[in-house]
Structure formats: C-alpha cells, structure tokens
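**Q** Sharing a model prediction with you, sequence too.
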Amino acid sequence: MAHISYPFKKTNKTLYQKPASILTEDSLYWKKLGLPYLVKEFGAIDYLDFSPVEPYYFAATCSVRVQIYDPITKVVAKNISKFVEAAYGATFRTDGRLLVAGSEEAVVKLFDVQSKNVLRVFTGHTGPVHRTFFTKDQVKVLSLSDDKSVCLWDIATEEKVATFSEHTDYVRAGAPSPISPDIILSGGYDHAVKLYDCRSNETVLTVNHGSPVESTLFLPSGGLFISAGGTEIKVWDIFNGGKLLANISQHHKTVTTLRLASNNSRLMSASLDRHVKIYDISSFKVVHNIDFPNAVLSMAISEHDDVLAVGMVDGVISIRKREQPSHHTGEKQGLFKFAPDHVEVGTTTVDTVVSKQKAVIEPECDKLLRKSEFSKALATVLKAVVATKHPEKTAAVIQEMLRRKILHIAMVGLDEQKIGALLKFFIKNLGETRFTRTVIDAANVFVDVFDAQVKLFSEQNLWLYKSLQKELREEIEVCKKVSELEGAISLLLAGAQVDTSSTLESNEPLIPSTKAQKEIVIDV
C-alpha cells in the first residue's frame, strides 16, 4: 500500500500574541536600546541624573550616598558618601563639574565631582530637602523641601536669595526655567503647581494638578510646563494664564518621573506600574512603551538617547545602552578597494544578480511534533527562556496538542523538572485573558493524567500544585463577583428610561464572560 504524506500544519502562535501596535520608526529606534544591565544598590533609587558632558556619567541617589556610574563599564566611578542621613535628588551642573544634592538632614550640599569635596552647605530649611537644581545662569541653586518651602541660594556667598512658603504640604517636585534664571517652578503634595518670579519675590501663577505632584519640567520654549502626579500628566500654558492644554492618562499607577529625550521632541514618563512610556511632544500620543520588572521610582536618559537608566523601588538600577550602528566609512573593502573610481562597488552593467532565497528555519517544537515526539516538543517550550519571554509559543504548542488530543501523551513523558515548569506556566498565565481558555483545558488534562500521582510529586511540585489550587479558587471568586456586577448593571439599565439609540444593545454583554474559568476544581 502506497504511503500518503499529508502537509504538516505549522503551530499557530500568532493567535496568542499581544495586540501589537503598528511598527513605527519610534518603535524601531527605541528597541535598539540593548538588553538591560542590572546593578543592585542598598536602598530605593530616589533620583537619577546624567552629566551633560562626556563621558556622560550618571548620578544615582540612594540611601546615604550618591553613586556616580560610568555608563560604558557599568561600574561606580565615584562614591560621594558625605551624608549622615538619606541623600535626595542629586543633579549635575551643565558643565558636569559640580553636583548638588538635598538630604534628610534639612541641608543642601554642593560637591566638586572630581575631588568629591563638599564646597558649600546651604542651611535654612527645617525639613528634608528632596529635590535640588541649578538655575539657568548656573550660579544659584534651587531647593524644594518637606517644610513646604522653596528656596533659592547663591553659590558664591552661600546665602539665601529668595524664599517662597505658599504650599500647604510637602514640596517634592520642581524645575528651573530653561530661558530665565529668575523663573522657577514647584509642585507639592497639596496638588498645587506654582510659578515664581524671583525678581519680585511673588507667585505669578498657580494651577491645580488634582493629585500630589511628583515631577515637573519645562518644555524648551519656557512657555509650557508639564506636571505629573497620580496617574495623570498635564500640560499647562503659562502665557494663557495656566490654561490646561493636554491631560495624558496612560499609566494606571502613580507617575514618578518626567524626562525629555530625542533633542526635546519626545516626552518620557516612568511610573509605579513598571512602565516607561514615550510620547511625541507634538501630539502627546504614546509612540513606545518599555516594561520593567518592578515599580519605577526614577529615570534619566543621556544625551543623544545613548543610555537609559531606570531606578526601581527594590534598589535595582537598569542600564540600557544603545547598540552602536555600523557606520559606513565609504572606503572600499576587500578586493573592491582596487576597483576604478568610476565603477560603483556592488553593481554591474552586465550581470543580473539574483539574491539567494533564505531558507525558512522550522521551529524545534514543530520538528519534534512532525516526528511524533510529543513529550520532547512540550519540554522544548517549557524552557524558562521560552515560557517567560514568549508565553504565546508555549500556549500555541499546548493548544495544538489539545486539538490533536495528544496532550495527555506529552504530559506522561515529562520529568519532575518539566512538570514544575508546566505548573509555573499555569499559575502565571491563568489570569492572562489571552491564555485563560488554553490554561484551563490543559489543567483539566493535567488533573486527569496526574491525579493518582500527586502525592508522589516532589515537595516543590506539590507546593506549586497547591498554589494552582489557590489561584483557581481566587479566580472563581472573582468570576462570581463579576457575574453579580453584570446582573446588577443589567437591572439598572433595564429600569432606566433612556433612549435605546444611545445605550448598549441588550444582547451585547457588558462584561466578557469568564464562566469558563469555573470549570476546574482540583482535589489533592
């Protein structure tokens, strides 16, 4: 009997991929920032700031010291530890030679970066000073304190030039004007953002952000400023009496830091929701998003966007350095260096070069599925690098095995380590809407296969199994509450006398059904 070969259908992993935005020039540009290099400090990273001059060192303020890192070697180049209590908000002057920082000691200290010596100590605040900046003329220092005051200090005489005490709560955000040394900005936990003119010692503008203000900055023109607090970023027009021009709400937790990048054409925001978002200044639309493993407290980016440093609450600094593009020097390479100048390298007027078709590389899991080595195929996609970074590949293979009704065969051949990896995948992705249906169906098969062997599991796998039980119980409780809420909303809509043309159709569910998540109950 002749053997009939059927075409092999590749595993479809596009079904489980995140809904990706259109691949733009911004996405390509920011994705060239290399893999993160992580550095662990002893406390939360309060503030990060890059030196404006080469070699673009950056200062990380954490605990009772300021660490100055070399972004190329990723090691500490200088350590400024002349603080008795916590240091805050260290920033460089534009020449990179001086650095100013606040502290829990209620003083502001000015350092020489090269020698690390304390040059000035500005005393006068009665509370911790969380943010410090140099003014436009570089001869004065701005400080913002928990004593609800904003002060301006003269570096040469070490004296206080101006004081503003109009906030009613902590002042932990501010910025000097980029066009005038006498205009300064402050943001407080009283929700107010205030603009001061130091020539007349008065407040010239006050706006209400609506949440405790965590960060502020001026746009390069000096006529607009941006405030961040709560989950919102707001853009204000100074010359129109503080008119609100834009309200950006792209984060779901507190926004902690604002920065300008790409020659001031892009705005960056960092948040406790573990995201750094990048906006186009012209439209304030998100053009790229970068994820981090923990809540982001501080962020800074170097000149020309070469290095991105992000500080997190657990004391980890993530350093991403841009991959340097290979620059074409114009010099002819190899044998072509002897070609005449009038002949363009790489072209010919006689021959037609047909480019070689690149062979399509088949994924390893598909090769193993083709050979009916199901356990090995499943083990391939349960590797940590795949299941963590590309869970859609793991889900796609599991779904393909469910479709072929061979998942139970693949599970039987798994060793203890891979069983643990499978349980971890279930626990991590149970609540992910892309994978919920697949995880539930696969977990049902898992119970059928290993129900009699659960007590023989290793201690770690038994703990993972019980954790999966707990996750399922919590998910079922959430589903019950969602169903109750859906019923309550339906009753309210049914009783409301509204125009049907402006409301939802009655046959459209208000909340996506999640009843499938109730199907599984595991008994040890």
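**A** Happy to help now that I have it.
**Q** Could you use CA atoms for every contact and neighbour count after this?
**A** OK.
**Q** looking at this, K480 is in a helix?
**A** Yes: according to DSSP: H, G, I helix; E, B strand; the rest coil, the state of K480 is that of a helix.
**Q** count of neighbours near it?
**A** Residues lying near K480 (other CA atoms under 10 Å) number 15.
**Q** now do C151
**A** Every residue meeting other CA under 10 Å relative to C151 is counted, giving 20.
**Q** Make sure it is indeed in a helix.
**A** No: judged by three-state DSSP, C151 forms no part of a helix; its state is strand.
**Q** my guess is it contacts V171, does it?
**A** No: assessed by CA atoms under 8 Å, C151 is found out of contact with V171, at 11.0 Å.
**Q** what's the overlap in contacts for the two?
**A** Common neighbours of C151 and V171, using CA atoms under 8 Å, 6 or more residues apart in numbering, are L144.
**Q** what about the residue nearest the centre of the chain, distance to N264?
**A** In the chain, the residue lying closest to the centroid (CA atoms, centre = their mean) is H275, at 2.5 Å. Per CA to CA, to the nearest Å, H275 is found 20 Å from N264.
**Q** next one: T380
**A** 45 Å.
**Q** Mind checking which of those two has more residues around it?
**A** T380 (18 against 12).
**Q** and the more buried one, how far is that from D366?
**A** Distance of T380 to D366, given as CA to CA: 10 Å.
**Q** And V385, by the same measure?
**A** On the measure of CA to CA, V385 and D366 end up 18 Å apart.
**Q** Could you do V296 as well?
**A** 39 Å.
**Q** Compare these two (neighbour count), which wins?
**A** V296 (31 against 18).
**Q** Now do the same contact list for the residue lying closest to that one once chain neighbours are set aside.
**A** In space, and not counting its chain neighbours, V296 is closest to M312: 4.5 Å by CA to CA, 6 or more residues apart in numbering. With contact taken as CA under 8 Å, 6+ apart, M312 is in contact with A44, I45, N294, A295, V296, L297, S298.
**Q** adding another structure so you can compare the two:
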Amino acid sequence: MAEEQTAIAKTFPVKPKLKPTSKKSTSTPESKYWKSFKPQPTETLISSITSLSFSPTQPHDFAATHSATVTIFSAQTLEPKATISAFTDTATSASFRSDGRLIAAGSHSGIVQVLDVKTRSPLRKLRGHSRPVHLVRYPRVDKLHLFSGGDDAIVKYWDVASETQISELIGHKDYVRCGDASPANDDMFITGSYDHTVKVWDVRVSGSSSVMEVNHGKPVEDVIFLPSGGLIATAGGNSVKIWDVIGGGKLLYSMESHNKTVTSICVGKIGKESGEESQQYRILSVSLDGYMKVFDYAKFKITHSMRYPAPLLSIGFSPDCLTRVIGTSNGIIYAGKRKGIENVESELGGFVGLGSMEEPQKQVLRPSYFRYFHRGQNEKPSEGDYLIMRPKKVKLSEHDKLLKKFRHKEALVSALSGKNPENVVAVMEELVARKKLLKCVSNLDMEELGLLLGFLQRNSTMPRYAGLLMGLAKKVVEMRAEDIKSSDVLKNHIRNLKRSVEEEIRLQQSLQEIQDGVDANLIILMLPGTMTHGCHY
C-alpha cells in the first residue's frame, strides 16, 4: 500500500497529455561574444545613414555618410571627431585609402570627391558620372586609383592624382549600387546592380567587358569579397548568397533568414585577436526588418540574431574586432565597443607595468561573527562540485489535492465545476488508470450527473477528446438510464448530446463523399487517353 501511494504521489499534478512542451533557449558562447558589443545609440543625425566605413589604420576611426555630410567618429569614444560638408547633394559610399589619410565619397550630384581626413578639405573632384554615384571604393593597397559606379549604369576606374578616367566599364543595365575591391589583387573588383547581376572586373584585361558574371535573382543592394578572395557574398531581396568565383561563379548557399530587403553586409571576425589561425570569419547582415544577423558561412548556419527598433541601412566592423556600428533609416548609429586588452589597460589607470601590488589581507571569519553563519550563501559552484537542487514547491489545484487524498468522486466533480476541459479529461484519465471512473459515475447524484452529461454534450465530438468521451457517454447512458428517464433536465442533456453526434456524423459523411469524388477524378485523369491537348485548367 505504501509503495502504491508513493507511485501515485509522483504523478501530481495531473496534466493534459496533449499539451505541448516548450524547449528552453540556450545561449551559446558565440552569442555571448556578439552580445558583448553593447550598442549605444549616438545622437540623431540629420537623415538616413547611407554608408559606414572603417579606417584600415589605427585607431580605426569610422566615417558615416548622411545628408550632404561625411562625419568621422572616434573609435575610442564613439563621438563625432570631424564633419566634412563639402557636398552640394546627398553624400554616399565613403571609402578610406589604405593609409587612412584620404577619404573618397560620392554624391547624388554625380561628383566623386577625394578629401583630406585631417584638414577636411577637398583635394580632387572626379567628374564623369551623369547620375548619382552610389559606389566609391579604393583598392586594398593601391593609393593612386579608385573605382566608382552610379545610376548611369557605368563603372569608372580613375587615376586620382591626375583626375582622369582610365577605363569606362560598361555592362550593367540598371543602377550600380555597390561593389568591393579584391583582397588578393588590386586590379580586380566587383560591382552589383539593380539589374540583378554582380560582375567581376579586371582592369588589366583589354576592353570594357567583365570577366565573370553571376545573377543574384533580385536587385543587388550590397556585395563583398570574403577574406580568401575566392568567394563573394551578395545581398538583395531577403537573401544573402555565397558564390565561388574561382569555381566559375558557382552558387554555394543562399541564406534567406530576413523578412525584408537585406540592405548591407560586412565581414566580422571572432576568436583571439592574435594569430590568424585562431580567427573565424562571419558575415554580418542588416535588413529593413530591423534585424542584424550573424552567418557562419563555413557551416552555413545563423549563429546570432539581434533586433533593433528601426529599419537598418548599413553596417561596419572594425579591423581590430573591437567595434561594430550599425546605421538606421532614422539617422541613429548604434555603435558597440567590445573590451579588449587595450581597454583593460586604460581602465586600470596606468598601474599596469609598475610591478605587482600587495593584495589586501582578507578578514578571517570566526564563529564569534554573525557573518560566519551566513558564509557561502552567495558562492557559485565550481566545476567539480556536486549540486543538490532544492525541489520546487508545486502548487496543486483542488482536484489534485482531492486525488491525492483518494477522494475520487469529489475530484471529478471539482474538475467538472471548472471551465477547463483539459483538466477534466486529465482527471478522467487518472481515474481510468486507477480503475475508479465507472464507480465514480455510479455514485454521482442527480445534480452532479447533470454536470457530467453537460460536459459530455459539449466536448464529446471534439477530435482530441472523442476517443475517451464517446465511450464514456455510452457507459453513462447504460448505467444511469433509470435516473435519466426520471429527470427532464437529464433528458434534455441526452437530446442535445444525440443532436451533436448526429451532426458530427453528417459532417463526416459529407467530407467522405468529397474525398471519394476527388479520388475518382484523380483516377480518371491518370488513365491513359483521357487527357486532351485542348484542355485548360
């Protein structure tokens, strides 16, 4: 008897067997890494942040284009450092030279300007585009040339010193909106257009045709080379696609995790800052749906996702892996900085390198101290500790308490008095397991029997409960037939139950007839010689 009571006690509280269970979300080490870039919004700028670009040299300041302005922000304080207002129209696509001394940017006026970062004065103006320029890029190492593309569907390769055009690359049929320089060769670059194509250009090849072309399938909003130089990533529509350039432009994977247009992508790194072999590269993408997603293109899976309260237009990641910036459509930049070795040293106030300092001696706790008896309450377990978890106190409902006391009929009436059919079915299943359900039914008085029949009339035809309740309804009618005949209220319940069952039978017959008709039509269509060439469906 004691063993039986122990086994029954473990089943409380009784739960509906059809209720789904939810899985607890776990935070991975990589998610913690990306969450360490705690974004802090800057002061609202004039208009949308059309582009973000980091300087390749220390301290890796970054430039943001908005309205007719290029603003340079400090990588240390994340505050505006300089403002360049040398544009007559909306500025676009800022790009630092490899030494970080010059910055080039396009504009809706069609002019590409090269500016000095320190003096903020324009040094060169490259005129040649007849429509707004949305792409300006310096090669990775070359300091003398840059390439640009605009809404005139033309890509131009420039000699910056002489302000002359070296090549005019024609091939796109719609707006040229993005591009990137090859990390392997300064003579190669890629451009993306609203004609759905991405073209690979080599300025050493004679003529103005591209050396390779891939079709993204949607207007291309951004395109980048991946660090190896053999792969490229394209963004357009709600997808980011990976292409193998060395393999002839083969599509490797399409990531379609965003709900709206992907507006910008960049490459980020995780792992230790020292040692190239320890670094792992990720693609960071932002979209008009307000999400920033991190994509591991080695394993083809999303490793992190973060939501922002506005549509996102641009993203940048610093070369030292310490700063991530995201630009929005409402003029806010979410700049997040991660603590590195340099930050830790600066926060120690200059004590690093001055020799070890004596640690203050800890006060020894003795039994005469009150805190002695409360020691260890806030200690966290170490790796080798065996944890004994305190059992959580479960709050039992009324029918669970009655079942625990083996008051079966009262438990059934308590569940029937409630408004939750799942609890009633759970109690009935428990009583079936204890072989007490029919005994409880036979002991119900007239009012309690009315509760049971009313419940059966409402829920017997529900598919999830029908397997149990239809059989129980038949048993109740057989067992309590005399009581039902003597009460008009109970007779009314039985009539309603009969009406519900008959209606369910008619519905099932109608569905069966429809299914038989569909199956017959399919069989006729599959027979040879029954389909004619003139049919239209």
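**A** Received the coordinates, thanks. All values derive from a computational prediction rather than experimental measurement.
**Q** TM-score of the superposed pair?
**A** Once the chains are laid over each other, their TM-score by TM-score structural alignment, normalised by the length of structure 1 reads 0.60; 343 aligned residues with a CA RMSD of 3.3 Å.
**Q** Counting neighbours, which of the contacts of M312 of structure 1 comes out on top?
**A** Of all those, the highest neighbour tally under other CA under 10 Å goes to V296, namely 31 neighbours.
**Q** residue contacts, that residue?
**A** V296 of structure 1 touches T256, A270, S271, L272, D273, R274, H275, V310, G311, M312, V313, counting by CA under 8 Å, 6+ apart.
**Q** What residue in structure 2 is paired with the second one?
**A** For A270 of structure 1, the aligned position in structure 2 is V286, judged by TM-score structural alignment.
**Q** And the next helix or strand past the helix or strand containing its match?
**A** Using DSSP states H and E, V286 of structure 2 sits in strand 280-287. Downstream of strand 280-287 of structure 2, the next assigned helix or strand under DSSP H and E is strand 291-296.
**Q** contacts for whichever helix or strand comes after that following strand?
**A** With elements assigned by DSSP H and E, the helix or strand that comes after strand 291-296 of structure 2 is strand 301-307. For strand 301-307 of structure 2, the external contacting residues (CA under 8 Å, 6+ apart) are E30, S31, W34, G290, Y291, M292, K293, V294, F295, D296.
**Q** mind redoing it with 7 Å?
**A** S31, G290, Y291, M292, K293, V294, F295, D296 (CA atoms under 7 Å, 6 or more residues apart in numbering).
**Q** Same question for stretch 114-121 of structure 1.
**A** I80, R97, V107, V108, K109, L110, F111, D112, E158.
**Q** Make sure the second one is actually in contact with D112.
**A** Yes: the criterion here is CA atoms under 7 Å, and R97 of structure 1 meets it with D112 at 6.2 Å.
**Q** Roughly how far does whatever residue of structure 2 lines up with V193 of structure 1 sit from E213 of structure 2?
**A** Taking TM-score structural alignment, the alignment pairs V193 of structure 1 with V198 from structure 2. Distance, V198 of structure 2 to E213 of structure 2, using CA to CA: 6 Å.
**Q** hmm, back to that, tally up the residues packed near the match of A270 of structure 1, please.
**A** V286 of structure 2 has 31 nearby residues by other CA under 10 Å.
**Q** which residues does it contact?
**A** So V286 of structure 2 contacts V262, T263, S264, I265, M292, K293, L312, L313, S314, I315 (CA under 7 Å, 6+ apart).
**Q** Mean distance of the strand holding V286 of structure 2 to its aligned residues in structure 1, please.
**A** For strand 280-287 of structure 2, the mean deviation from structure 1 after alignment is 1.5 Å (mean CA distance after the TM-score superposition for structure 1).
**Q** From the chain's centroid, how far away is that strand?
**A** 12 Å (CA atoms, centre = their mean, to the nearest Å).
**Q** cool, stretch 291-298 of structure 1 as well?
**A** 6 Å.
**Q** Which stretch of structure 2 lines up against that stretch?
**A** Aligned by TM-score structural alignment, stretch 291-298 of structure 1 falls on residues 307-314 of structure 2.
**Q** what's the answer for stretch 74-85 of structure 1, then?
**A** Counting by TM-score structural alignment, stretch 74-85 of structure 1 falls onto residues 78-89 of structure 2.
**Q** what angle separates the strand holding V286 of structure 2 from strand 301-307?
**A** 40 degrees (axes from the mean of the first three to the mean of the last three CA atoms, to 10 degrees).
**Q** in strand 280-287 of structure 2, what counts as buried?
**A** Within strand 280-287 of structure 2, the residues that count as buried by 16 or more other CA atoms under 10 Å are Y281, R282, I283, L284, S285, V286, S287.
**Q** Can you tell me the SS state at S500 of structure 2?
**A** From three-state DSSP, the assignment for S500 of structure 2 is helix.
**Q** What distance separates the opening and closing residues of stretch 151-170 of structure 2?
**A** Using CA to CA, the two ends of stretch 151-170 of structure 2 sit 12 Å apart.
**Q** so where is it in structure 1?
**A** The aligned range for stretch 151-170 of structure 2 is 146-165, by TM-score structural alignment.
**Q** Show me what the matching stretch is in contact with.
**A** Residues from elsewhere that reach stretch 146-165 of structure 1 (CA under 7 Å, 6+ apart): 120, 122, 125-129, 139-144, 167-171, 198, 201.
**Q** ok, now stretch 100-110 of structure 2?
**A** 55-57, 89-97, 112-117, 129-136.
**Q** just to revisit the earlier point, what sits closest to the match of A270 of structure 1 if chain neighbours are left out?
**A** Nearest residue to V286 of structure 2, sequence neighbours excluded (CA to CA, 6+ apart): M292, at 4.5 Å.
**Q** okay but that neighbour is in contact with S285, surely?
**A** Yes: between M292 of structure 2 and S285 there is a contact at 5.7 Å, judged by CA under 7 Å.
**Q** any idea how far V176 of structure 2 is from the residue mapped onto T132 of structure 1 from structure 2?
**A** T132 of structure 1 maps onto V136 of structure 2 when the alignment is built from TM-score structural alignment. Going from V136 of structure 2 to V176 of structure 2 by CA to CA gives 11 Å.
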